[in-house]
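>>> Predicted model and sequence follow; I will ask about them next.
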Amino acid sequence: MAAGAGAAQLGLGYGLGIVSWQPTGDSATVWVSSLAWVTWLAASSTVIGAICADRLAGAGAPVPADPHSFGGQALVVAWRVVIALAAAVGSLIIVPLVAIPARTPRPDNVAPYFTAGGYAIAGLILGLLVAVGALAARAVAANIIASSAWLWTLAVVAVADVVRADGNTATAAQLGTWQFTDATWVRGMVNLPGALLMLVIALLIGALAAWPAGRRGDNRVGVAVSGLAGPLLVAIAYLLAVPALGEHDQHMSAFVIAPYAMLAGLAGSVIVSAVGPRGYHAQNRAARRAAADDRDARSAAEYSDWAAALAEADAADSRRREQDEDLPEPLPIPTGATKSREPVTVGAAELDSGAADMESDAYAPPRAYGRTYSSDSAGNRAYAEDTVDDEPAPKLNMPAATGTASVAPLWPSAEPVTEEAPAKPSGRTKRGRGKPAE
């Protein structure tokens, strides 16, 4: 396929007089134009041959079991490199088809056939590198094909215009631009209408060639850089041809503008890549809306949990307060109560009702659980507290209670008891102040 594309394009160039190796009056201009065309022909033929071979391979192309694995990707890349190398081998047919017609000696070049063949090989290597990218991204392949179609259309129209005016076809068609005769020149080097034509066409082809791939959802990196492929082949061709410096030279104008045409083509494809595939913005809006709804739902759930925790804390606090209110109030401690603890006999008989006037009645506990407590402090208190000091009370030699006999109280009551109370110890002090009791 590459050999057929190269032979067909070179034959079209020879037939239209675009490529010419014979010395003429304007020999330097024709030579530079022919070298640029040959370089571009070899590169574009290699890329076109690789694209066609890859499409025709069909089921013959290797299909990895896991395309996303390292081995699968290596297999795909190796297949693309093999296809590109095969296309480069086919494009080698351009070298003899260029070198043999260019063997006529020239005043400025003693071996023109060697130079022409070398430019063809340089274009072939350039096409080999671009072909690998064209096989990886369909947008790149579309840009190469569209650019080639535009360049040949422009060349055929230019030759037809020169033939109508009985002009020289060898200098009529220029690679990638139109030779405006009555035009505005910028600093004597840039043909303004021709420069604008190159920039606008590169921008349009970059956008239009990338549009189908971009809308299909192809790799966005391949879509973005696709606009660079076609103008790149033209810029490299002019760079290798190296036109001579001179004012109002059409080739110098194209040589200067070619790099900017690359940027214009890149801008067109980048715009398409930014637009994205069909429904891309709607999907993004839906995704953003779903993310916002999910964020709101999480916030509402967190707020509900926080409110439930607060409500539970309030309920627990209310229950605790209710429990505190149900508890009995603590008994007040009389001001005259003592802190000293004295052992008493538990289970003593109840005193007469007149004992209510005694100081011990202030220590009578409340009624609880259906039990009645005596007003006698000696029968209900295990210890008495003294408000003065903590000196231990002296031991009392009291007889232990036996059987059902009643026990005399420790302190005298208002009415006499039936049994005689034991005498008080002589060493006891009143309220612990160190004074003997009266």
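Yep, it's here. Residues are numbered from 1 along each chain as shown.

>>> Could you use CA atoms for every contact and neighbour count after this?
OK.

>>> Please, where are all the strands along the stretch 51-200 of the chain?
For the stretch 51-200 of the chain, the strands defined by DSSP state E, counting those that start in this stretch occupy 185-186, 190-191.

>>> what would those strands look like in CSV with mean neighbour count?
Shown next, in CSV, are those (neighbours: other Cα atoms under 10 Å):
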stretch, mean neighbour count
strand 185-186, 14
strand 190-191, 26
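
>>> Of all those strands, which one is nearest Arg215?
Comparing the strands of the stretch 51-200 of the chain against Arg215 with Cα to Cα, the closest turns out to be strand 190-191 (36.2 Å).

>>> alright, now check it against this:
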Amino acid sequence: MAFRTWAKLFGATLGAAAAGGASQLGLAYGLGILRLTRVVDVTARDQWMAQLAWVAWIAMASAVIGAMVGRRALPPHAGAGTRLVAAVSAALGAAIVVPLTMEPARTAQIAGVRPVFIIGVCAALGAAVGIVAAYAAVSHAVARWNLTAVGAGVWAIAIVSVAPSMAPSEPLPATRLGVIDASFLSDSVTQRTALFTMPALALICGVAVGVAARRRAMPTLTVALSGLAGPALLTLAYLVAGPGSGDQRYQVVPYWAAMTAAGAGVLGSVLVAVLSRGPAVPADGSGPVKSRPTPDRPPLPRREAQTSSAIAQAAAVAAQRSEEQLRPSDTGVFTVPPEEGGASFNGFAPRPQPQPVNAPPVAPAPVSPPLSTSPAPQPRGRNGQGDEFVDWVSGLGHR
């Protein structure tokens, strides 16, 4: 990538993030949301921790703003390394929150706390987390939508909380991140709503972004995770600030609400991904949206239109004929002439057995083999000796 393109990308992301951080801090200072130049007693230390959550979240949101603006300067088909450079430059621009919060905190007096150091660390951690948020905003459209929706909702809640204090005689309220701290609500109602405000906001944004992603025929996994990015920043901001330790549970209640916000956002988008299984339809209702092929997802092969067979064509022609014009080959019914003698053909009657014309040949009688005529053998033994033995015995007597 050319040097001019790198310089344009770095300058756009860095400048937009710095401008976003300064503008958000100016709005927070002007509305009285952030009041860093004050004396806080030990019993009110949770209010100081609520300010830290705002500082961390503003740093994260500033990095996201820089990434969204710098995305326009990215070259076509930018790789992961280029997007990471854009995210890092956005986080560097968001680091302007660090000096803009440390300088007012020099006059703050917090019992047992070094306010300048603590607020600088929280702002720096928020800018570091902003690298991940900025990279998600550059890489995925659903992350940009959800971050924008949740960010707008957080600022809308803050403005609603401080709106009654704009009257001349009303004091400035202590506004917590993602909590309706309006003066027209009692303390008990405020504590109850603090437990449900952020999860409800995350759930609504998750459902809205999930529906938008589903209508654009995005993958199911993308739709299911479309409600994660924005609520995750609220969770991380409260993790940086801490849960607090006051007896009135001023910071503990919104802390645990923020811990469940990410899960609520994912729940909303997962419900959309599971329940919306029909084909995606565009806004004008013209028809289903066809997903465009990408290098990772090539187009599916198309089947050529098959011509009808000869049998189907013959059947179609036969269906247009009248009953008088039908032929046996069209209906498959053939007329069989009657048999001799006037009997009609019955296909279910038993068929007669065929009779043999000639008698079967008689098998020849077996012939026994001839008897043997050889003389019987002469027995051997003492009583049956031959003539030679008798003559030998007779000769012994004449000697």
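It's in. All values derive from a computational prediction rather than experimental measurement.

>>> And the TM-score between these chains?
The TM-score (TM-score structural alignment, normalised by the length of the second structure) is 0.64; 283 aligned residues with a Cα RMSD of 3.0 Å.

>>> that older thread, turn the strands of the stretch 51-200 of the first structure into a markdown table, including distance to Ile121 of the first structure.
Formatted as a markdown table, those follow (distance: least, Cα to Cα, whole Å):
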| stretch | distance to Ile121 of the first structure |
| --- | --- |
| strand 185-186 | 34 |
| strand 190-191 | 30 |
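
>>> Any idea which of those strands gets closest to Ile93 of the first structure?
Comparing the strands of the stretch 51-200 of the first structure by Cα to Cα, strand 190-191 comes nearest, at 35.5 Å.

>>> need the strands for the stretch 251-400 of the first structure, in chain order.
Under DSSP E, counting those that start in this stretch, the stretch 251-400 of the first structure gives no strands.

>>> show me what contacts the residue most central in space within the second structure?
In the second structure, the centroid-proximal residue (Cα atoms, centre = their mean) is Leu221; its distance is 2.0 Å. Each residue near Leu221 of the second structure by Cα atoms under 8 Å, 6 or more residues apart in numbering is listed here: Ala273.

>>> and if you look at Asp294 of the first structure?
If you count contacts by Cα under 8 Å, 6+ apart, then Asp294 of the first structure has nothing around it.

>>> In the first structure, what residue spans correspond to helices?
Applying DSSP state H to the first structure gives helices spanning 2-16, 27-57, 70-91, 94-99, 112-136, 138-164, 192-216, 220-225, 229-241, 250-275, 280-326, 377-380.

>>> how near is the corresponding residue of the first structure for Gly66 of the second structure to Gly127 of the first structure?
Taking TM-score structural alignment, Gly66 of the second structure has Gly49 as its aligned residue in the first structure. According to Cα to Cα, to the nearest Å, Gly49 of the first structure stands 10 Å off from Gly127 of the first structure.

>>> need the helices of the first structure in TSV with distance to Leu175 of the first structure, can you?
Below are the helices of the first structure laid out as TSV (distance: least, Cα to Cα, whole Å):
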stretch	distance to Leu175 of the first structure
helix 2-16	11
helix 27-57	7
helix 70-91	20
helix 94-99	17
helix 112-136	14
helix 138-164	7
helix 192-216	10
helix 220-225	22
helix 229-241	7
helix 250-275	8
helix 280-326	38
helix 377-380	125
